[in-house]
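Asks: Okay, predicted coordinates and the sequence, questions at the end:
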Amino acid sequence: MRWECRNNGKRYRIRAALAPSTAAAFAAGLFLSAACPGFAQETRQFSTKKGTVLVETLATGLEHPWAVEFLPDGALIVTERPGRLRILRDGKLSKAVEGVPEVVARGQGGLLDVALDPQFATNRTLYLSYAARGDGGYGTVVARAILAEDERRLADVQEIFRMNKFTGTTHHFGSRIAIDRDGSLFFGIGDRGDDERAQDPRDHAGSILHINADGSIPASNPYRGATEGLAEIWSIGHRNPQGITFDPANGTLLTVEHGSRGGDEINNPLPGRNYGWPVITYGRDYSGAEIGEGTAKEGMEQPLYYWDPSIAPGAIAVYRGKMFPEWDGNLLVAALKYQLLTRLERDEGGAIVGEERLFDGEFGRLRDVIVAPDGALLMVTDEENGAVLRVSKAPTE
């Protein structure tokens, strides 16, 4: 393992042959703490199958950060699950942005995703997903707002979606947001701990949903104008989709969702399709009991990929950047339980043909991963003392 930092124009690098928890690595950390004040901004070096990468800690001290996005000027905007929205600029975290809607920070609930409108540079509009209180308990809500020019507050906050059935459970809220090329929003909601809800097209739980930026219903939705399902629903049969993205190269929609004890899935949700939960799954119940009717059934879709045992996926991204051309088209999935980033290789047809696991246990629970404009990766760690991390290519010497 290597650590590297810079101080007063000098670069310090030290290598420990033992794991970071051992005495040798601890001594290395002490050395760097003395050589590099503010050691929180450390840089560590890792070998991968496709080369060497650096992982730099950009910020610490965040309370269960859930999502990170780039602002047009290169600063970052980060959500914290207790309900705070923060700006990270020049290595400094702002105070909490005022005007964030009231959230329910219980269980897996709280302030979840943040997504920027495609015209954010001119309209300052962003979208938030979060757990809220309502009749019957708690549920997932999506709102839009305008970030003030001074970045101190949100203005014109408008709720544009509220799920139709709130309950007392505090898990499986979803809910990451992906914005399509036309500005419409795709997002997922989990089954809210009641698996049968995922098979009901008249229930928002256990679904991928699709709305316009103002909350209206897109013409492409399969149940628009129909009676057999809710107009916002795109697809059903999802257990707890916490990752969603578009492939920038071809516009393909991809999701990653939690299984039970195994059965985490990557899917390509298509309109009106049923992705099986809880009728079919590649996982078992936490008790070890079988779930549903097996792994396949007519009329239900198969995943593009699944994990057994579960890695507990938190987010998915498609790599189309310039920094790692050898990763072009790869899928990147942040994992909570196994505390890693998995890189999935695809063939020309899009089928997943290989997997490499990175940073296993090195940084804690990885909640989000995105591709930065320069091709680096950004990740956040879902911890009480959460961090923002940057993954870049190591320079050749």
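Replies: Cool, the structure landed. Numbering: from 1, shown residues only.
Asks: Could you use CA atoms for every contact and neighbour count after this?
Replies: Will do.
Asks: Pull out the buried positions in the longest helix anywhere in the chain.
Replies: Ranked by residue count under DSSP state H, the longest helix found in the chain is helix 23-35. For helix 23-35, the neighbour count (16 or more other CA atoms under 10 Å) marks A25, A28, G29, L32, A35 as buried.
Asks: which one of these sits closest to R284?
Replies: A25 (39.1 Å; CA to CA).
Asks: Skip the chain neighbours and tell me the closest residue to the residue most central in space within the chain.
Replies: In the chain, the residue lying closest to the centroid (CA atoms, centre = their mean) is A315, at 2.9 Å. Nearest residue to A315 in three dimensions, chain neighbours excluded: G243, at 3.9 Å (CA to CA, 6 or more residues apart in numbering).
Asks: Can you get me a residue count around that neighbour?
Replies: Applying other CA atoms under 10 Å, we find 29 residues neighbouring G243.
Asks: R153 too?
Replies: 16.
Asks: my guess is it contacts A145, does it?
Replies: No. Applying CA atoms under 8 Å, one finds R153 not in contact with A145, separated by 9.8 Å.
Asks: picking up where we left off before, CSV please, covering the buried residues of helix 23-35 and showing distance to D214.
Replies: Converted to CSV, the buried residues of helix 23-35 look like this (distance: CA to CA, whole Å):
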residue, distance to D214
A25, 52
A28, 53
G29, 50
L32, 50
A35, 52
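Asks: Between the residues you listed, which sits nearest E196?
Replies: Out of the buried residues of helix 23-35, the member with the shortest distance to E196 (by CA to CA) is A25, at 49.0 Å.
Asks: put this beside the first:
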Amino acid sequence: MKKILLPALLSLAPVVGCAEQIETEIKALAPADSGITWEQVVSDVVVPWGMAFLPDGSMLITERSGELIHFHDGESTRVEGLPEIQDGGQGGLLDVVLHPDYETNGWIYLSFSSPAGGGDGSNTEIMRGKLEGSQLIEQETLYKATPNTGRRHHFGSRIAFDADGFMYFSVGDRGARDENPQDITRDGGKIYRLHDDGSIPEDNPFVGQPNAKEAIYSYGHRNPQGMAINPETGAVWVHEHGPRGGDEINVIKKGANYGWPVATYGINYSGTPITDKTSLEGGEPPLFFWVPSIAPSGMAFVTSDKYPEWKDSLLVGSLKFAYLERVIFEKGEVVAREKLLEGEGRVRDVRQAPDGYIYVSLEGRGVFRILPE
């Protein structure tokens, strides 16, 4: 796999006027009769970035401002002893995921913007610890992206475990699109794969390459804030924010280049082009793209029998348009999109819990459970 740098991209001059974009052909529609009812489970959270469900039926919720909330029997308890978290912009305490064998080992995995390592600012850190009462103990840093930067956006930070026990996580390009995503010697704009203890798998694609960040599994990403394991294929799926347009769903493949910023369906926020390419020779195209952007956050496959009409579809939160999107597939391709809970709030996360219910976190409102029709 080649390391691609960006001299050609850096030489592109801004173009006056607004660039033309290819819009998404499949539009999101409100269902004729959704029949959705829902109930609030947790209130008094501002930005509930991530959720995880413990075997006793309780819930862990990350509040982006830096609090880990343990919700049990209707009561919220703040977990003490968290590491130093730099809250600001899009940073803070972000995802929370349980080890697949949590009932045996008790490991809880967190992502957050960390100032550790010196210098100004922060970068994405992945750590694990165990819950003892209301304390987080036995903390271990598994990965810390470098260098720290004062830019306060594009931390990525979603985490998922596959069926073989590998841990995947995302780090956004940290606002350095022309430096990080296409350079495998730098953190940022990548999907990473580690063993559950933070060690690097020997078969990672860039192991042994000079100066490479050997934890990298794929590159050319912008800011992936959704990650889930496809229950049928076992593949890692992510979605990621584009700039103005160009949000994507990507199926992660070992060593693959997903193009950013050499190829994208998005344009600059000013309306000028980023590139004239929507595909990259030798790169991996998106499974689906959104133009205009929905600003996706949170991602879950529906496998529960509680929602028979939704089974095998994908749920994605929209921050921009404040709805939950159901993406419907046939033979591996997107054929329809539905807008659910439209206007209820910015959807930050969506999860299918072990009890089979779907839970949605809304900024400024809390966590809600969707009830079957």
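Replies: Received it, and whenever you're ready, just let me know what you need. What you are looking at is a predicted structure, and each value in this text was computed from that prediction instead of being measured.
Asks: re the thing from before, sec struct for the residue nearest to the centre of structure 1, please.
Replies: strand (DSSP: H, G, I helix; E, B strand; the rest coil).
Asks: hang on, the earlier thing: give the aligned equivalent of the residue nearest to A315 of structure 1 in structure 2.
Replies: For G243 of structure 1, the aligned residue in structure 2 is G226 (criterion: TM-score structural alignment).
Asks: Any chance you could list what contacts the helix or strand that its match is a member of?
Replies: Element membership for G226 of structure 2, per DSSP states H and E: strand 224-229. With contact meaning CA atoms under 8 Å, 6 or more residues apart in numbering, strand 224-229 of structure 2 is reached by 156-162, 170-172, 235-241, 296-301, 316.
Asks: Among these, which are located in strands?
Replies: 159-161, 170-171, 236-240, 296-301, 316 (DSSP state E).
Asks: what does stretch 359-370 of structure 2 rub up against?
Replies: Residues contacting stretch 359-370 of structure 2 (CA under 8 Å, 6+ apart): 36-50, 344-353, 357-358.
Asks: Break down the stretch 101-250 of structure 1 into its strands, ranges please.
Replies: 111-116, 125-134, 137-147, 154-162, 177-179, 185-189, 207-211, 233-236, 241-246 (DSSP state E, counting those that start in this stretch).
Asks: hey, which of those is tucked in deepest?
Replies: strand 233-236 (a mean of 29; mean count of other CA atoms under 10 Å).
Asks: Tell me, how many residues neighbour the aligned partner of D276 of structure 2 in structure 1?
Replies: Alignment note: D276 of structure 2 maps to E293 in structure 1; criterion TM-score structural alignment. Counted with other CA under 10 Å, residues neighbouring E293 of structure 1 total 12.
Asks: Show the contacting residues for E293 of structure 1.
Replies: V279, I280.
Asks: distance of it from S207 of structure 1?
Replies: Look at E293 of structure 1 and S207 of structure 1: by CA to CA, to the nearest Å, they are 20 Å apart.
Asks: corresponding residue for S114 of structure 2 in structure 1?
Replies: S114 of structure 2 maps onto A132 in structure 1, with residues paired by TM-score structural alignment.
Asks: isn't its match right next to V141, touching?
Replies: Yes. Using CA under 8 Å, A132 of structure 1 is in contact with V141, at 6.5 Å.
Asks: re the thing from before, which of the contacts of strand 224-229 of structure 2 are buried? Put it as a ChimeraX command.
Replies: The buried subset of these, as determined by 16+ other CA under 10 Å, is captured in ChimeraX by this line:
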select :156,157,158,159,160,161,162,170,171,172,236,237,238,239,240,241,296,297,298,299,300,301,316
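Asks: Now the aligned residue in structure 2 for L230 of structure 1. Nearest residue, chain neighbours left out?
Replies: Alignment note: L230 of structure 1 maps to K213 in structure 2; criterion TM-score structural alignment. Nearest residue to K213 of structure 2, sequence neighbours excluded (CA to CA, 6+ apart): T185, at 5.3 Å.
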